[in-house]
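*Asks:* Mind looking at a prediction? Sequence and model below.
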Amino acid sequence: MLSHRQIPTFFYDAKDFNIIIKLNKEQESQFDNILQQTWKQAEEAKAFRYILNIRSSKSLKGEYRFLAQLNPERAQCRRAPESVTSMLQPFNSIGFNFTKLAQQEILFDIGNGDTNDIIAINASPLEQGHCLVLTERLKCLPQIMTEYSLYKVTELCLLSNSWSLRAIFNSLCAHASVNHLHWHLYYLKYEMLLEYIDLCSYTSNVYLLINYPAKGFCLKLSSFKNIRDFVSQTFLIVNYLQSHQVAHNVYITRAKSGLNDDLYNDIRIYIWARKPSPGIKDTTAFIPAVCELFGHLSIRDENIYNNLTEDKVSNVLNDITDEYFLSVKDKLKYFLEK
């Protein structure tokens, strides 16, 4: 429920979680309603840098069903990304950070009402409902994942009754634009290959994503007794990458058994170790951040959009993940099995 404060607070508990969802038969949960309603209100209040306008969408021909969307405003109107040169880069209180949000950018509190845990708009949206999950915001933590933030965002995914809500994380040197701890949350109403692609066994409740250009690791909620164990094992892997300064991207999605299944009865978390990308990112180029690794290509340039092919995308994804996947795979297995 929402309390009636200047910034409303959304209270929830485990009974509000939706474990199984039917495709196209969903009834929006209270969380979906409030997220979409407050997001629309922020849009009407002109809190965004532009009104979301995806000019064109297409599924690239081929086996991977990559989804390309043309969204040029995201390059032209967004805030200039921060220059990130190291995964150890400290939080900088002088530059832009999420303590400096305008009140109209904050949608609601997901903690105890002190605005430390909040959902805020992403002022440069790439899809409907695109917002930021800011946990322990007032601690001014750098963009290094915490187990608490992973747990909180997993809970938010379960609060949704929509198969299309996704959560994403870019580490430093993996196209994070702001060095202040944050996740992205957005609705993507396209059925994607990685919702059901076959995985290979690896080690206790961890799988490998092999039959795909961006090779990585995957965990499924159904493999665990509870959410806490699911999150703890996921964080073990992410924290291994963080402690070894390996750039990484993380994607959380609803999952189902196969292409023609309309029952979403699982959650998958994908983790990619990847080639670092330090410096200021070129917002007009094809940027292989977390969405792109998942197969959702947000393209800012019409010429790039018109000339995209599955082979071109596959080559880019393979180039940034293959070497790093191979370099950590055996060491990580040894670490997990100790």
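*Replies:* Everything's here; your move. Numbers count the residues shown, from 1 in each chain.
*Asks:* CA only for contacts and neighbour counts going forward, please
*Replies:* OK.
*Asks:* Next, work out how far apart Arg268 and Leu158 are.
*Replies:* 12 Å (C-alpha to C-alpha, to the nearest Å).
*Asks:* ok now do Ile227, which residues does it touch?
*Replies:* Ile227 makes contact with Tyr151, Leu221 under the criterion C-alpha atoms under 8 Å, 6 or more residues apart in numbering.
*Asks:* I figured Asn71 hits Ile304, correct?
*Replies:* No: contact criterion C-alpha atoms under 8 Å: Asn71 and Ile304 do not qualify, at 11.6 Å.
*Asks:* Tell me which of the two has more neighbours.
*Replies:* Ranked by neighbour count (other C-alpha atoms under 10 Å), Asn71 and Ile304 place Asn71 first, with 24 against 14.
*Asks:* Alongside the first one, take a look at this:
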Amino acid sequence: MATTPVRLEDIPNLQQILESRWSKLHNQPAPDTIFRYQLTIERERVTTDGEFNFLLQLNRKRTTDRRKPEITAGLQPPFDPNRFNFNRANPREVLLEVRIDDTLLTVLVNVSPLSHYHSLLVPDRERNLPQVLTAGSLNAVIRFMLSLEDRDYRIGYNSSGAMASVNHLHFHLVHVCQKLYVEDAPLTKIGSHLYRLDNQPAKAYCFVLEDQSTETGTFITRTTRLISTLLSAEIGHNLFLTWDAARTTLRVLIYPRLRLCENKQVSPFNVAGFELSGFVTLGEESDYERLDGRKLAEYFREAQGTDLYERLDSLVLKGLEGTRKRVNRN
């Protein structure tokens, strides 16, 4: 789909354009479709066995029909033009190109969708940036999200070493109608403007954006400084942007990973940003049937480490103050 870059502030109906173009492409029958499969959520349930509810969806085609994920070694590998990247995407996959401050944000359909309107947000696509979050890219995707009227949209980011399968800077935009447990989870304040999830299935540091008109810049600065601190200590991470349960305050949750994961798991699911936030897509009906909140929380602990806060709190707080130190992994 040929597009001409437009400034974000000049698109009053951004959500309508995104959804109508996505749906038009998704509904095209074979052989004209560019999707690897038509989205079919075969079964859906919310776990009710414990204090925390997880949204489970059975989407077998996501496992069987998607492009095979590639192994990405290390936390900051250089961009490799010989491997898959989003410059190789079919031009028809481009929904929009939006100029947001100094960033040109390309919005592509995800041809192996998790949800309706599942799209990829690729900042400055032709610059061939590796999968390392930057202040400009975060600014672009946050401002894009704030421009969508429907607050059931969420944005996820996985670093290399934390389930990213393409080493080309990108974020995932999904639409999920169900409330997720992280949206009304209580936050413990541990520093100036810094919170964390305590007594929750996943461990995360969190910033909140209450006043979009005055606080967005500092919200972005604090988040990128925390990410920079994790990168300096070679800590993989997932990021999740969501509105709180009241749909009034934006939360950014940063999930550190003490051990780098350089290969996608086959079963039962990949523990990445969406999963840690309570949105779990499964490819096997047996897994869909047997998994409960207790088992999911075990997978989260295995992925993140049990003593994460003890190892990282001091590092994170000092990093936000401008000093850095390396974390002890032993």
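*Replies:* Received it, and whenever you're ready, just let me know what you need. Please read all numbers here as calculations on a predicted model, not as lab measurements.
*Asks:* Identify the contacts common to Asn71 and Ile304 of structure 1.
*Replies:* Contacts common to Asn71 of structure 1 and Ile304, judged by C-alpha under 8 Å, 6+ apart, are absent.
*Asks:* Matching Ser277 of structure 2 against structure 1, which residue comes up?
*Replies:* Per TM-score structural alignment, the equivalent position to Ser277 of structure 2 in structure 1 is Phe294.
*Asks:* just Arg92 of structure 2 next, same as before
*Replies:* Checking with TM-score structural alignment, Arg92 of structure 2 has Gln104 as its match.
*Asks:* check contacts around that match.
*Replies:* Contacts of Gln104 of structure 1 by C-alpha under 8 Å, 6+ apart are Ala42, Ala45, Ala47.
*Asks:* overlap between those and structure 2?
*Replies:* Using both residues aligned by TM-score structural alignment, their matches' C-alpha atoms under 8 Å, structure 2 keeps these contacts from the contacts of Gln104 of structure 1: Ala47.
*Asks:* just the contacts of Gln104 of structure 1 now: which is nearest Thr234 of structure 1?
*Replies:* Closest approach to Thr234 of structure 1 among these (C-alpha to C-alpha): Ala42, at 33.2 Å.
*Asks:* host element of the closest one?
*Replies:* Under the criterion of DSSP states H and E, Ala42 of structure 1 resides in helix 30-44.
*Asks:* Equivalent analysis for Tyr186 of structure 1, please.
*Replies:* Tyr186 of structure 1 belongs to strand 183-187, assigned by DSSP H and E.
*Asks:* helices and strands around that strand, which ones?
*Replies:* The contact analysis (3 or more C-alpha pairs under 8 Å, 6 or more residues apart in numbering; DSSP states H and E) places strand 183-187 of structure 1 against strand 131-134, strand 165-170.
*Asks:* right, and the ones you listed - which one's nearest Ile94 of structure 1?
*Replies:* Taking those one by one with C-alpha to C-alpha, strand 131-134 is closest: 18.6 Å.
*Asks:* what range in structure 2 does the closest one sit on?
*Replies:* Residue span in structure 2 matched to strand 131-134 of structure 1, by TM-score structural alignment: 119-122.
*Asks:* mean deviation of the matching stretch from structure 1?
*Replies:* Compared with structure 1 after the fit, stretch 119-122 of structure 2 shows a mean deviation of 0.4 Å (mean C-alpha distance after the TM-score superposition for structure 1).
*Asks:* What segments of structure 2 are strands?
*Replies:* 6-7, 43-46, 55-58, 94-100, 103-109, 119-123, 153-158, 171-175, 187-191, 194-197, 205-209, 236-243, 250-257, 279-282 (DSSP state E).
*Asks:* For Leu219 of structure 1, give me its contacts.
*Replies:* For Leu219 of structure 1, the contact set (C-alpha under 8 Å, 6+ apart) comprises Asn205, Val206, Tyr207, Phe230, Thr234, Arg268, Ile269, Tyr270.
*Asks:* Identify the residue of structure 2 aligned to it.
*Replies:* Aligned partner of Leu219 of structure 1 by TM-score structural alignment: Phe207.
*Asks:* For that match, give its distance to Val316 of structure 2.
*Replies:* 13 Å.
*Asks:* before we move on, the earlier item: any chance of TSV for the helices and strands packed on strand 183-187 of structure 1, columns distance to Lys312 of structure 1?
*Replies:* What follows is these, written out as TSV (distance: least, C-alpha to C-alpha, whole Å):
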stretch	distance to Lys312 of structure 1
strand 131-134	30
strand 165-170	22
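*Asks:* any chance of those strands in a markdown table, with mean neighbour count too?
*Replies:* Below are those laid out as a markdown table (neighbours: other C-alpha atoms under 10 Å):
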| stretch | mean neighbour count |
| --- | --- |
| strand 131-134 | 25 |
| strand 165-170 | 24 |
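*Asks:* is it true that Asn112 of structure 1 touches Thr9?
*Replies:* Yes: with contact defined as C-alpha under 8 Å, Asn112 of structure 1 counts as touching Thr9 (7.3 Å).
*Asks:* neighbour-wise, which of those two wins?
*Replies:* Between Asn112 of structure 1 and Thr9, counted using other C-alpha under 10 Å, Thr9 has the larger neighbour count: 22 against 12.
*Asks:* Contact partners for the residue mapped onto the more buried one from structure 2?
*Replies:* Superposed on structure 2 with TM-score structural alignment, Thr9 of structure 1 falls opposite Pro5. By C-alpha under 8 Å, 6+ apart, the residues touching Pro5 of structure 2 are Leu96, Glu97, Val98, Arg99, Leu104.
*Asks:* Of those, which are still contacts in structure 1?
*Replies:* The contacts of Pro5 of structure 2 retained in structure 1, by both residues aligned by TM-score structural alignment, their matches' C-alpha under 8 Å: Leu96, Glu97, Val98, Arg99.
*Asks:* Could you verify my assumption that the second one touches Thr4?
*Replies:* Yes: applying C-alpha under 8 Å, one finds Glu97 of structure 2 in contact with Thr4, separated by 6.5 Å.
*Asks:* Just want to know which of the two has more residues nearby.
*Replies:* Using other C-alpha under 10 Å, the more surrounded residue of Glu97 of structure 2 and Thr4 is Glu97, with 22 against 8.
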